[in-house]
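>>> predicted model and sequence below, questions to follow.
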Amino acid sequence: MNAEALVEVVLPGTVEPEGLQIRHGAVPAPGPGQVLVRMEATGVSFAEQQMRRGRYYDQPPFPFVPGYDLVGTVLATGDGVGRDLAGARVAALLKVGGWASHVLVDAADVVEVPPGIGAAEAETLVVNGITAWQMLHRKARVRAGQTVVVHGANGGVGSVLVQLAHAAGVRVIGTASARHHDALRERGVTPVDYRGDDVAARIRALAPAGVAAVFDHIGGRGIVDSWRLLAPGGTLVSYGSASTRDDEGSKQWPVLKLLGRVWLWNALPNRRRAYFFNVWAGRALAKDRFRARLRADLTEVFAAARRGDVTAQIAARLPLDRAAEALRLAESGTVVGKVVLTP
């Protein structure tokens, strides 16, 4: 371990991707309850796109190391950690810190990756898989034979949502730009071009009686259309505010508006439900329960991958020192799946 060196990517402020900085240092030693993980794969999620603009609603102050999740091998364990973890390939949900060659993680927060799943493949299923699984099965509680709408069906979360929905016997209508429609059709998705006129009307034509669930990462004014697409008993799951990524002003305000709408809709006498999904919900108040749920759900996602129900969607693999290029590619809107960073 001493022969290795720490390499990490630093986000110094609200900069263009090329403003990311590479920092070198000594590999840290794990403290009590921690493990030292040598990163094998980390990813570029939408959160990092917001963070570099200062738009992620609870990001830390600059400068910091981004990186929402990672997969890697445990190099060392701290006091109080079972030695059986040493040498294990694990996944971890971090929010920040993953864009580094070596990362300290609480041992209670890592989940072992089963044999047969590569590091990059597993990485695409950590935050995206947990988010998709929990929205589909814990919030919307979908059932076979139902129809759902997935906005951004070609994206990181969207592509996993589509596959998990099909595994559950659910029909999917997915919005995406026209260049992604053939790929979506191959996955059994009925595509709708989100850039066309009156997207909601075209979805209603495909599902006149309404849909069982809508998964909306866009937010903004379009969230009202998503709510109106629901059939009686349907569920809207809002999980982001992508439409406000390039806005100025308060980064909390778009989320607060979404929360306000969700509260109002649920307070009205109707047979529909709305949620604002946050993968970190409950951690502060019930950390052990949060960890148990995360472990259970990520285990289900990995099992789905081993069965072939979910195939990793890797848009590109780039080395850590090309993080700026990776972030620029992820922001281009031209890729399907997730951009992965490797050592």
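Nice, thanks for sending it over.
>>> only C-alpha atoms from now on, for both contacts and neighbour counts.
Fine.
>>> ranges for the helices of the stretch 101-250 of the chain?
Taking DSSP state H, counting those that start in this stretch, the helices of the stretch 101-250 of the chain run over residues 119-123, 127-133, 156-167, 181-186, 199-206, 223-228.
>>> Gly116: neighbour count?
Counted with other C-alpha atoms under 10 Å, the neighbours of Gly116 add up to 11.
>>> so what's it up against?
Shown in contact with Gly116 (C-alpha atoms under 8 Å, 6 or more residues apart in numbering): Arg306.
>>> let's bring in a second one:
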Amino acid sequence: MNATTSTTRATEVVLPGVVEPEGLQVRVRDLPAPGEGQVVLRMEATGVSFAEQQMRLGKYYDQPAFPFVPGYDLVGTVVAVGEGVDRGLKLHRFAVVTKVGAWASHLVVEAADLVPVPDGVDAAAAETVVVNGVTAWQMMYRTAKVKRGDTIVVLGANGGVGSTLVQLARHAGIKVIGTASARHHDAVRELGATPVDYRDPQLYAKIRELAPEGVDAVFDHVGGAGLKESWKLLRRGGTLVNYGTASTKDEPGNAMLPVLLLFARLALWNYLPNGKGAGFYNFWAGKRFRLTTFRARLRDDLTQVLRLVAAGVLTPQIAARIPLSQAASALALAESRTVLGKVVIVPEP
């Protein structure tokens, strides 16, 4: 198989340091030809996740040194292949998780990380469920292991992960109580959850009224002081799944200290003799030591989620589609916490 040797002109959005969203920079450069086992993807859709919001503040665990190109995941079309890669991949669409680098018109990725996107699924729709969908799927089925007839609580049911969790649970016959601001209650109800206002001082009391015997799982991306209340919502045999520390995102000081304290608290709760479980979901768990297993699990889980999108079971929640050159506006909108679903970045018109 012949590799592609020509270079590709790429437009990239650069995070130069700890800046406000308007401090993002746009650059154009020549990408090198893909190496062995690599491909060049032309971006069709990427997006703004909570990770980029943390990276902007220099508070995401293990983020690269500034400056770098953010972008956690994308959907794109293969336009060039390196040695050892099937040329039949060219002009086909794939999803890939990058952690960084996806806010670009073109980028080089490992062919082994590509996951096919079903024909007929819109690129932006598929983008909304790449990391969000895998996260929701794995937390439900690999971590909490919830089942039909269970009751769960989803904090931030209007968000990217939260809205996917609600729909997956509804499809599986699971009752959902979802927190969101009052303006999103109708949308959350339409997704299949019973909404509760997250600003209500009696939030947890209201949830207990809806589930007086406790719930089977709580999915909490907020952390902070409210985590204890999430733990107290569980019935015996229930599981608390924490997957973020949104409450400490804007706090000054060491970014890792709140995370370390969180890990310690979850570990302590997990070992209490009360039949409850607690843990922190880590999307990247096992990648460093079991790369082949990590890739296979990611491919399997994302394929399941994309099939549900293709079948109409999952309705991706797209908050907005914003061109790559306006990534600063996309980031600011996502950070405003006023939207339902995920802000998607698309190529220039």
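Good, I have the coordinates. This one's a predicted model, so the numbers in the text were calculated from it and none came from an experiment.
>>> returning to what we had before: want to throw the helices of the stretch 101-250 of the first structure into TSV with distance to Val27 of the first structure and mean neighbour count?
What follows is these, written out as TSV (distance: least, C-alpha to C-alpha, whole Å; neighbours: other C-alpha atoms under 10 Å):
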stretch	distance to Val27 of the first structure	mean neighbour count
helix 119-123	21	25
helix 127-133	25	25
helix 156-167	31	24
helix 181-186	42	15
helix 199-206	51	15
helix 223-228	45	18
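>>> and the ones you listed: which comes nearest Arg295 of the first structure?
helix 127-133 (9.2 Å; C-alpha to C-alpha).
>>> the biggest strand by length in the second structure maps to which residues in the first structure?
Taking DSSP state E as the criterion, the second structure has its longest strand at strand 38-48. Strand 38-48 of the second structure lines up with residues 34-44 of the first structure when matched by TM-score structural alignment.
>>> circling back to that earlier point, turn the helices of the stretch 101-250 of the first structure into JSON lines, including distance to Val90 of the first structure.
Shown next, in JSON lines, are the helices of the stretch 101-250 of the first structure (distance: least, C-alpha to C-alpha, whole Å):
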{"stretch": "helix 119-123", "distance to Val90 of the first structure": "9"}
{"stretch": "helix 127-133", "distance to Val90 of the first structure": "14"}
{"stretch": "helix 156-167", "distance to Val90 of the first structure": "20"}
{"stretch": "helix 181-186", "distance to Val90 of the first structure": "31"}
{"stretch": "helix 199-206", "distance to Val90 of the first structure": "40"}
{"stretch": "helix 223-228", "distance to Val90 of the first structure": "36"}
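>>> out of those, nearest to Val214 of the first structure?
Proximity to Val214 of the first structure (C-alpha to C-alpha) singles out helix 223-228 among those, at 6.3 Å.
>>> the strands in the stretch 151-300 of the second structure, which residues?
Listed in chain order, the strands of the stretch 151-300 of the second structure (DSSP state E, counting those that start in this stretch) span 151-154, 175-180, 194-197, 215-220, 234-242, 277-280.
>>> in the first structure, which residues correspond to the fifth one?
In this case it means strand 234-242 of the second structure. Aligning strand 234-242 of the second structure against the first structure (TM-score structural alignment) gives residues 230-238.
>>> that stretch: average distance to aligned residues in the second structure?
Superposed on the second structure, stretch 230-238 of the first structure shows a mean distance to its aligned partners of 0.5 Å (mean C-alpha distance after the TM-score superposition for the first structure).
>>> buried residues, that stretch. List them.
Within stretch 230-238 of the first structure, the residues that count as buried by 16 or more other C-alpha atoms under 10 Å are 230-231, 234-238.
>>> can you pull the contacts of Tyr61 of the second structure?
Counting by C-alpha under 8 Å, 6+ apart, Tyr61 of the second structure has contacts 255-256.
>>> now do the same for it: its match in the first structure.
By TM-score structural alignment, Tyr61 of the second structure lines up with Tyr57.
>>> for its match, give its distance to Trp263 of the first structure.
With distances taken as C-alpha to C-alpha, to the nearest Å, Tyr57 of the first structure is found 19 Å from Trp263 of the first structure.
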